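**Student:** Just a sequence and a predicted model for now, questions to come.
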Amino acid sequence: MAGGGAAYQSSSASPDWLNKGDNAWQMTSATLVGLQSMPGLVILYGSIVKKKWAINSAFMALYAFAAVWLCWVVWAYNMSFGDRLLPFWGKARPALGQRFLVAQSQLTATAVRYRDGSLEAEMLHPFYPAATMVYFQCVFASITVIILAGSLLGRMDIKAWMAFVPLWITFSYTVSAFSLWGGGFLFQWGVIDYSGGYVIHLSSGIAGLTAAYWVGPRSASDRERFPPNNILLVLAGAGLLWLGWTGFNGGDPYSANIDSSMAVLNTHICASTSLLMWTLLDVFFFGKPSVIGAVQGMITGLVCITPGAVERKQTKENKVSKEESKRLQLLHSGLLGSSYSRLNRLFKAWCKGGQPLSWEFSQVASPGTL
């Protein structure tokens, strides 16, 4: 055992390009995001609906998490982050070969060139293996389709959902991901989506609203009264969702650096502000606070900060500018996002009487996508 450490240090498992701190933080962030889905949203969905739909709703989230994993490694990862096929799509190929997975991660289509063909910016190549990037991006793809499921709880047959998940990941999510994150046309235009305001929240929200429209409304009695079956479990699932957002926004700089620290701090400031604002609005409009309202306020704040969790600029004197005003912007994001969502609760297009989780993700995320 005494020589094991030396053998490990000199082995191919620790190449010169590997930054162990970045790799550890990226895998930790991915695990936190994974916990948001499983068991976070599994618990939240199973408890926020009527008891008769609890098992089906929880299983929809569980199935989606597993199905996305297989789709991702067999074809969807490279369609989202691989070589360019079309301006909005990468080439479909497996992400399973050992030579590919242990090599340094590279997003080949993210190189930016001037019109004359000269290189403006090199492609992204984080200092950890492709296996880490595949893992990190997979949990984001998983939570996107699970967010979408919030619009279909209690109204969609599980067999139809089983067919829908791989189709949506293939023909919708990969287009969004490659267009903006993988080096597609939106990336080349300079569109900024820090951590998923467009790729995750807007796409899942619009898809959820559209799916709910075509699937159709629930019965009139269910639309009139839709109480959660276990409020304590709703809080447990929401807690996992909130703390998991540490990895959701903190992992997107692709490095353990200052931006990741700022993103984590900004995320929790905005979520707390939005939760408290929603609670105050509940007291103002209805005379008492609401647990479900507080949870929706928390989600609103988390989504609202996601597209721009980091905005750090430097002046000519090499001093960080706008950081003090950024704190105030976070409070404004929480206040405005919570107020906007709270008033829009009257909007009947929110999943036609169902839980408005997916539409809520999109309506507060879309203004934040630059």
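**Tutor:** Cool, the structure landed.
**Student:** Please count neighbours and contacts with C-alpha atoms only from this point.
**Tutor:** Fine.
**Student:** residues in contact with S204?
**Tutor:** Neighbouring residues of S204 by Cα atoms under 8 Å, 6 or more residues apart in numbering: 144-145, 147-148, 358-359, 361-362.
**Student:** do you know how far it is from D116?
**Tutor:** Counting by Cα to Cα, to the nearest Å, the separation of S204 from D116 is 37 Å.
**Student:** now do R223
**Tutor:** Separation of R223 from D116 (Cα to Cα): 58 Å.
**Student:** Who has more neighbours out of those two?
**Tutor:** When R223 and D116 are compared for neighbours, R223 comes out ahead with 13 against 6, by other Cα atoms under 10 Å.
**Student:** mind listing what that one touches?
**Tutor:** Taking Cα under 8 Å, 6+ apart as the test, what R223 contacts is 352-354.
**Student:** 10 Å instead, please
**Tutor:** Contact analysis of R223 by Cα atoms under 10 Å, 6 or more residues apart in numbering lists 217, 352-355.
**Student:** Repeat that for A95.
**Tutor:** 72-78, 82, 101, 130-131, 134.
**Student:** how about the helices of the stretch 251-370 of the chain, start to end?
**Tutor:** With DSSP state H, counting those that start in this stretch as the criterion, the stretch 251-370 of the chain has helices at 258-286, 291-305, 323-343, 357-365.
**Student:** right, and the ones you listed - which one's nearest L241?
**Tutor:** Nearest of the helices of the stretch 251-370 of the chain to L241, taken as Cα to Cα: helix 291-305 at 8.4 Å.
**Student:** If you count contacts, what does that closest one end up packed against?
**Tutor:** If you count contacts as 3 or more Cα pairs under 10 Å, 6 or more residues apart in numbering; DSSP states H and E, helix 291-305 packs onto helix 231-250, helix 258-286, helix 323-343, helix 357-365.
**Student:** quick one: buried residues of that helix?
**Tutor:** Within helix 291-305, the residues scored as buried using 16 or more other Cα atoms under 10 Å are 292-305.
**Student:** and the angle for it with helix 258-286?
**Tutor:** Relative orientation of helix 291-305 versus helix 258-286 (axes from the mean of the first three to the mean of the last three Cα atoms, to 10 degrees): 140 degrees.
**Student:** Got another one to weigh against that:
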Amino acid sequence: MAASPPNSLPVAYQAGTSLAVPLWLNKGDNAWQMISATLVGLQSVPGLVILYGSIVKKKWAVNSAFMALYAFAAVVICWVTWAYKMSFGHKLLPFWGKAGPALGQKFLLEWATLPETTQYFGSGGVETAMAKPYYPMATMVWFQCVFAAITLIILAGSLLARMNIKAWMMFVPLWLTFSYTVGAFSLWGGGFLFHWGVMDYSGGYVIHLSSGIAGFTAAYWVGPRSRKDRERFPPNNVILTLAGAGLLWMGWAGFNGGDPYAANIDSSVAVLNTNICAATSLLVWTWLDVIFFKKPSVIGAVQGMITGLVCITPGAGLVQGWAAIIMGILSGSVPWFTMMIVHKKTKVFQKIDDTLGVFHTHAVAGLLGGILTGLFAEPELCKLFLPITSSRGGVYGGSGGKQILKQIVGGLFIIGWNLVVTSVICVVINLVIPLRMPDEELMIGDDAVHGEEAYALWGDGEKYDPTKHDIYSDDTLHPKPSSGATQVV
């Protein structure tokens, strides 16, 4: 084989070497995007599957893990069948794309484009060209799919330990279709908030604010857990909870690092800022627990980690490292205050049973991060990513003050849409099937709902004996009185 000419690329890095390597394909970008998608997928399966299955009471471990697993699978099919193009296809409305399948070979092998992302100056000239990452549509479809899936799984955290699993199976495709796609198109796919200049680097609004508000809203319509579960709901495995949390943290490199749609310098900044903010937030939350409650809580540390990851998400590649630390301090303290102080003193929080506090860890932290992004977004970093080249945060003067207002308005749109649409979805489903489990299933847990238990151990749940028609409570270790003779088995 003849030697390569001087200064030419090695064959492995050249385009056009086969039909599978078109001239527009950048192998490095494509590899990073597929890795990022895999990392985000691992956050859900097994990350949140493990976290949910271990952070709940033992009798709900199987049901909680399965809600996450089911949502992931259901979103994949809905996404490629109609929802991707509603989020990133051609415009139907200023906040919604036209539905259509993303399954055909011709579509999936072509150069990736986000058709509504061309940004124009007021005079009519092109300010920023259409987003065209250097890889195929198949990569883009899958990358965005795992983001949609984790949003539904985060939302599920508000509904654990009482939502009828059949109602959840209906809820997932409906909410994906009528809520998630609206936020995704409006802020990412070329909708009105995208072109107005609202900043959401990687989903502080599209994913976290929407799931936190929708989860809290759905929790209202579903109703609370059983009184016994609300009074005592210990994690069944704290170590596995940490394992799930660790997968979530490390997977966030793909979550925020993949959103420039390239393996570029802004991606590197985003990954570093993500870890800076998460670490700071975890430490601050832990310090607050020690100061006010005298003990460092492992579950509290996990919550602080999550709020840091959520808070930095809308600005990961847009802010400097010192701003990431400030955001971490605030994400470790503001959601801590709303969860540990405000929650316990406010009637609405006491009435609405948000099982894992998703409102605080995702809605509060997501909105906080969006507003802080409007404050700290650095102009040179904004030019690397945003369609409006003059974008800047409030601390940098100029038009920065308007940016904070834009961030607030964008957040209010996501909040309002999810309050209304989630309520409508829940009311409609409840006409067909009850949103809440029957009382007997709430008493027994996994064994009644799935016929399966997480651990072959006696402890913490209730067991139904069909031969004696008795329900035994292993919280009290006393059998429920019945008409016949009973014994603890």
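**Tutor:** Sure, I can see it. Everything numeric here is computed off the predicted structure, so don't read it as measured data.
**Student:** Among the contacts of A95 of the first structure, find me the one that's closest to M162 of the first structure.
**Tutor:** Taking Cα to Cα as the measure, M162 of the first structure lies nearest W72 of these, at 15.4 Å.
**Student:** Quick one: map that closest one onto the second structure.
**Tutor:** Using TM-score structural alignment, the partner of W72 of the first structure in the second structure is W79.
**Student:** Contacts only, for its match.
**Tutor:** 85-87, 100-103, 141-142, 144-146, 148-149, 173, 176-177, 181.
**Student:** Mind checking which of those are in helices?
**Tutor:** Members of those lying in helices (criterion: DSSP state H): 85-87, 141-142, 144-146, 148-149, 173, 181.
**Student:** Tell me where the stretch 51-200 of the first structure has strands.
**Tutor:** Ranges of strands within the stretch 51-200 of the first structure are 84-86, 89-90, 112-113, 119-121, based on DSSP state E, counting those that start in this stretch.
**Student:** now that we're looking at the nearest residue to A177 of the first structure once chain neighbours are set aside, how far away is Q106 of the first structure from it?
**Tutor:** Counting by Cα to Cα, 6 or more residues apart in numbering, A177 of the first structure lies nearest to S80, which is 5.3 Å off, once chain neighbours are set aside. Distance of S80 of the first structure to Q106 of the first structure, computed by Cα to Cα: 13 Å.
**Student:** Tell me which of the two has more neighbours.
**Tutor:** Neighbours were counted for S80 of the first structure and for Q106 using other Cα under 10 Å; S80 has more, 31 against 18.
**Student:** follow-up on the earlier one: of the strands of the stretch 51-200 of the first structure, which approaches A212 of the first structure most closely?
**Tutor:** Nearest of the strands of the stretch 51-200 of the first structure (Cα to Cα): strand 89-90, 26.4 Å.
**Student:** Report all helices and strands that the closest one contacts.
**Tutor:** Judged by 3+ Cα pairs under 10 Å, 6+ apart, the packing partners of strand 89-90 of the first structure are helix 77-81, helix 174-180.
**Student:** counterpart of it in the second structure, which residues?
**Tutor:** Mapping strand 89-90 of the first structure onto the second structure (TM-score structural alignment) gives residues 96-97.
**Student:** What lines up with S36 of the second structure in the first structure?
**Tutor:** Per TM-score structural alignment, S36 of the second structure is aligned with S29.
**Student:** list the contacts for its match?
**Tutor:** Taking Cα under 10 Å, 6+ apart, we find S29 of the first structure in contact with 23, 35, 136, 139, 244-252, 254.
**Student:** if we go to 6 Å?
**Tutor:** Shown in contact with S29 of the first structure (Cα atoms under 6 Å, 6 or more residues apart in numbering): 247, 251.
**Student:** ok, now the one 4 residues further on?
**Tutor:** Counting by Cα under 6 Å, 6+ apart, V33 of the first structure makes contact with 244, 247-248.
**Student:** ok, these vs S10 of the first structure, which is closest?
**Tutor:** Nearest to S10 of the first structure among the contacts of V33 of the first structure is G247, at 30.7 Å by Cα to Cα.
**Student:** Would you agree the closest one is in contact with T31?
**Tutor:** No: G247 of the first structure is beyond contact range of T31, at 7.7 Å (criterion: Cα atoms under 6 Å).
**Student:** of these two, who's got more company?
**Tutor:** G247 (26 against 18).
**Student:** if we can go back for a sec, of the strands of the stretch 51-200 of the first structure, which is nearest K159 of the first structure?
**Tutor:** The minimum distance between K159 of the first structure and the strands of the stretch 51-200 of the first structure falls on strand 89-90, with 28.0 Å, by Cα to Cα.
**Student:** just how off-centre is that closest one within its chain?
**Tutor:** On the basis of Cα atoms, centre = their mean, to the nearest Å, strand 89-90 of the first structure sits 20 Å off its chain's mean C-alpha point.
**Student:** Could you do stretch 270-278 of the first structure as well?
**Tutor:** Remark: stretch 270-278 of the first structure is offset 19 Å from the chain centroid, using Cα atoms, centre = their mean.
**Student:** for stretch 341-355 of the second structure, same thing?
**Tutor:** With Cα atoms, centre = their mean, you get 22 Å for stretch 341-355 of the second structure.
**Student:** Repeat that for stretch 263-270 of the first structure.
**Tutor:** Using Cα atoms, centre = their mean, the offset of stretch 263-270 of the first structure from its chain centre is 15 Å.
**Student:** Not counting its own residues, what contacts it?
**Tutor:** For stretch 263-270 of the first structure, the surrounding residues in contact (Cα under 6 Å, 6+ apart) are 246, 249-250, 301, 309-310, 330-331, 334.
**Student:** would a markdown table of the helices of the stretch 251-370 of the first structure with distance to W161 of the first structure be doable?
**Tutor:** Shown next, in a markdown table, are those (distance: least, Cα to Cα, whole Å):
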| stretch | distance to W161 of the first structure |
| --- | --- |
| helix 258-286 | 31 |
| helix 291-305 | 24 |
| helix 323-343 | 28 |
| helix 357-365 | 16 |
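**Student:** quick one: which of these is nearest A64 of the first structure?
**Tutor:** Closest approach to A64 of the first structure among these (Cα to Cα): helix 357-365, 15.2 Å.
**Student:** Having no further points to raise, I will conclude here.
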